[in-house]
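> what would the 3D arrangement of this be:
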Amino acid sequence: MIHLPFSIFFAFSIRTSTIIMVHIPVQQQNFGNTELRISPIIVDCETLGFQEWWYSRKYALKVLPILKSCYDKALRTFDIHEQGEALLTEFLEEYQIKRETIVIVKGIDFFLGASDALEVFGPEERELSKTQGYWREHILSNVAESVKHFGYIDVMQVPHLGPELPLEEIMCALNEVVENGHVRYLSASSMPVSQLVQLEEISERHNWAKIVGLELFYNLLHREDEHELIPYAREHGMALMSFAPLASGVLARSLGDATKRTHPGSYLAAEVGQLWPKQQAAVSRLQELAASKHRPMAAVAVAWVRSKGCVPIVGFSSMEHVDDALDALYTTLSPAEIEHLELFYCRGGLYGK
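Just a heads-up that it's a prediction; the model follows:
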């Protein structure tokens, strides 16, 4: 069998109820109304980068093959922050991959350098040295450091900015890194729609680089942004991305299985334990639909996010999880199935009571 680039292997046999692997191209897509082409699923490097608090070469060698699997299967858009940046740098060097063959979506690091994220500062020291936050000098320094590794950043994420920060000065700095070619496009991440409007008005007034994408905490259980942010983004032609399509893994396995697999004190166990009864019912409904379609729960959950016009940012801990996510590209949900999944949606918090 000849291996075709930019492809995965997938088909379903009705007669045998088994998965048969065949070549199906993975299509890239435009980033909103821009000419930038991105993967239909974005790879979350931060999930891999922080699985061990102390990043090491030994650990990198364990997870780099997962990134290579993503790359070989045409998932070539990578979301990075502090440790994820170090991991992606290691990946490019290890496999001698050309920078121009990938797309990098980068969040502005809260700490002044990736290594600083692992150091301990007191509140006074942090305030005096400005080692954390999103100041103009911080943005310029952070971008300059990334440029040393990658040459340029395709998409820079603008985070929710605190009230003490001068928005005009920040947008001026972001416009500067776009004008000098260090950043190609700007995107916003999880901010109130009022702040997004403010940033857009500042850009418009000065004819600066505009925000063309929006990253959201968005999944089957958390849909608060459907009321303001998503309509605003669609009206302005922004690309939509979800950084939590599986709700921290809650939507990747049955409720009972999640409880068995996780330690009582773990993050996932806490999330499962905080689900409202209706949200638990939604997870069970997802499980039933996935079983009826002979798909992993993760594939159906990611397919739901994609059905909303949102590009999922997915973290992978194994090769199998990569294939589960790719399965979502060929999982079609009918309007009735989408309505079936959404029936138990309830507003009023992330997952907690």
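> drop to CA atoms for contacts and neighbour counts, all remaining ones
Will do.
> how many neighbouring residues does residue 171 have?
23 (other CA atoms under 10 Å).
> that one sits in which helix or strand?
Element membership of residue 171, judged by DSSP states H and E, is helix 167-179.
> pretty sure residue 153 sits against residue 102.
No - in this structure, residue 153 is not within contact of residue 102 by CA atoms under 8 Å, at 10.4 Å.
> what about those two, which has more around it?
Each of residue 153 and residue 102 has its neighbours counted (other CA under 10 Å); residue 153 has more, 22 against 18.
> ok, back up a step: the helix holding residue 171: which residues count as buried?
Residues of helix 167-179 classed as buried: 167, 170-178 (neighbour count, 16 or more other CA atoms under 10 Å).
> just the closest of those residues to residue 76, please.
residue 178 (22.0 Å; CA to CA).
> please provide the structure for the following sequence as well, for comparison with the first:
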Amino acid sequence: MTYKRLGQTGLKVSQLCLGCMSFGEPGKGAHPWVLDEDASRAIIRRAVEAGINFFDTANVYADGASEEITGRALKDMARRDEVVIATKAFGPWGKGPNQGGLSRKALMQAVDDSLRRLGTDWIDLYQIHRWDSETPIEETLEALSDIVKAGKARYIGASSMYAWQFQKALLLSERNGWARFVSMQNHLNLIYREEEREMLPLCRDAGIGVIPWSPLARGRLTRPWGEMTERSGSDRFGSMLYARTEESDRQVVEAVATVAAARGAPMAQVALAWVLAKPEVTAPIIGVTKLAQLEDALAALDLTLSADELSALEAPYVPHPVLGHV
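Prediction:
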């Protein structure tokens, strides 16, 4: 396993980050396809054995069960100083008016709740899950900085937003001496490349680590077009993301299939190798529900695509509506 610095920090993370959204209690939360604790632990154990030290979850995944399972597994399988635990806050965890969002009140409650569920004294990377248009960004940034000063988080990061919003946040943090975002968790894959226009150049210029979510387009880049799985059949968020661009997306998937066939490699490895080849990317976040999917992701680390293969994969792409920011 190769380890890379996260942005301009001294923090070193594995070149793959294990996404923990698929860990929880079946039937609990928004996703019926989540794995139970035993199945989740098997995947986490294999990730640790393979040298993955970077694990990403969120307070709303499986209504908090993802954090609980991830925290218990890592406590049993690795020393705390050997792993980098990332989690996120923004989504509602209750029905009250302050049980969600990025207000000072919400963040101070959310971080304590996440620490309790994870069973740890600190979070390595505490991220805002989305931009909160109802809370002044100054309030959010100062609260995050106080969380870092209190020792509850080591670093802070952000997730999907517009580049102008991220630039504003970075400038405000610098101006006020607050803790600065060190990473951007954004939506990037072969069928959604709009982040190449502004966000990736901004991150490169500002020294921000990039840890993309959905690098395989929620499985669409891993199988022939139209083939369904249990997850894809019930994934309302994924259907919303890609519903308007099906024809152009189909052509991209077919290009992945062609390159994969010529290489004698699974489509998932080719699609992930494309993300890994982006110089701005630190570590894509891989979601796994089967051990074979994790093995494909690990194998992708050794797959280097040629310039001709990269061109063939990128050629069918057409501009997409901005997706994933809200």
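> can I get the buried residues of helix 167-179 of the first structure in a markdown table including distance to residue 281 of the first structure?
Shown next, in a markdown table, are these (distance: CA to CA, whole Å):
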| residue | distance to residue 281 of the first structure |
| --- | --- |
| 167 | 42 |
| 170 | 43 |
| 171 | 43 |
| 172 | 47 |
| 173 | 46 |
| 174 | 44 |
| 175 | 46 |
| 176 | 49 |
| 177 | 47 |
| 178 | 46 |
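> which ones are touching residue 146 of the first structure?
By CA atoms under 8 Å, 6 or more residues apart in numbering, the residues touching residue 146 of the first structure are 85, 152-153.
> my bad, should have said residue 212 of the second structure
Contacts of residue 212 of the second structure (CA under 8 Å, 6+ apart): 184-188, 281, 283-285.
> overlap between those and the first structure?
Counting by both residues aligned by TM-score structural alignment, their matches' CA atoms under 8 Å, the contacts of residue 212 of the second structure that remain in contact in the first structure are 185-188, 281, 283-285.
> can you tell me which of the contacts of residue 212 of the second structure are in strands?
Within those, residues falling in strands by DSSP state E are 184-185, 285.
> from residue 20 of the second structure, how far off is the residue mapped onto residue 305 of the first structure from the second structure?
Using TM-score structural alignment, the equivalent of residue 305 of the first structure in the second structure is residue 275. Distance, residue 275 of the second structure to residue 20 of the second structure, using CA to CA, to the nearest Å: 19 Å.
> more neighbours: which of these two?
residue 20 (29 against 21).
> returning to that earlier point: most widely separated two among the contacts of residue 212 of the second structure?
Maximum distance among these (CA to CA): 12.7 Å, for 187 and 283.
> quick one: the helix holding residue 171 of the first structure aligns where in the second structure?
By TM-score structural alignment, helix 167-179 of the first structure lines up with residues 137-149 in the second structure.
> residue in the first structure paired with residue 181 of the second structure?
Using TM-score structural alignment, residue 181 of the second structure pairs with residue 211 in the first structure.
> ignore the last one, residue 295 of the second structure
That one, residue 295 of the second structure, aligns with residue 323 by TM-score structural alignment.
> now do the helices in the stretch 201-350 of the first structure.
Secondary structure of the stretch 201-350 of the first structure, counting by DSSP state H, counting those that start in this stretch: helices at 229-235, 255-261, 267-273, 277-292, 297-307, 319-328, 335-342.
> for the stretch 1-150 of the first structure, that is, sorry about that
45-49, 57-72, 82-94, 123-129, 136-150.
> ends of stretch 216-225 of the second structure, how far apart?
13 Å.
> any buried residues in that stretch, and which?
For stretch 216-225 of the second structure, the neighbour count (16+ other CA under 10 Å) marks 216-223, 225 as buried.
> what does stretch 61-74 of the first structure rub up against?
5-8, 26, 39, 43, 48, 76, 87, 91, 316-319, 322.
> what sits against whatever residue of the first structure lines up with residue 128 of the second structure?
Applying TM-score structural alignment, one finds that residue 128 of the second structure aligns to residue 158 in the first structure. Residues counted as contacts of residue 158 of the first structure (CA under 8 Å, 6+ apart) are 107-108, 186-189.
> cool, residue 175 of the first structure as well?
Per CA under 8 Å, 6+ apart, neighbours of residue 175 of the first structure: 208-209.
> how many other residues sit next to the equivalent of residue 276 of the first structure over in the second structure?
When the second structure is aligned by TM-score structural alignment, residue 276 of the first structure is paired with residue 246. Neighbourhood size, residue 246 of the second structure [other CA under 10 Å]: 12.
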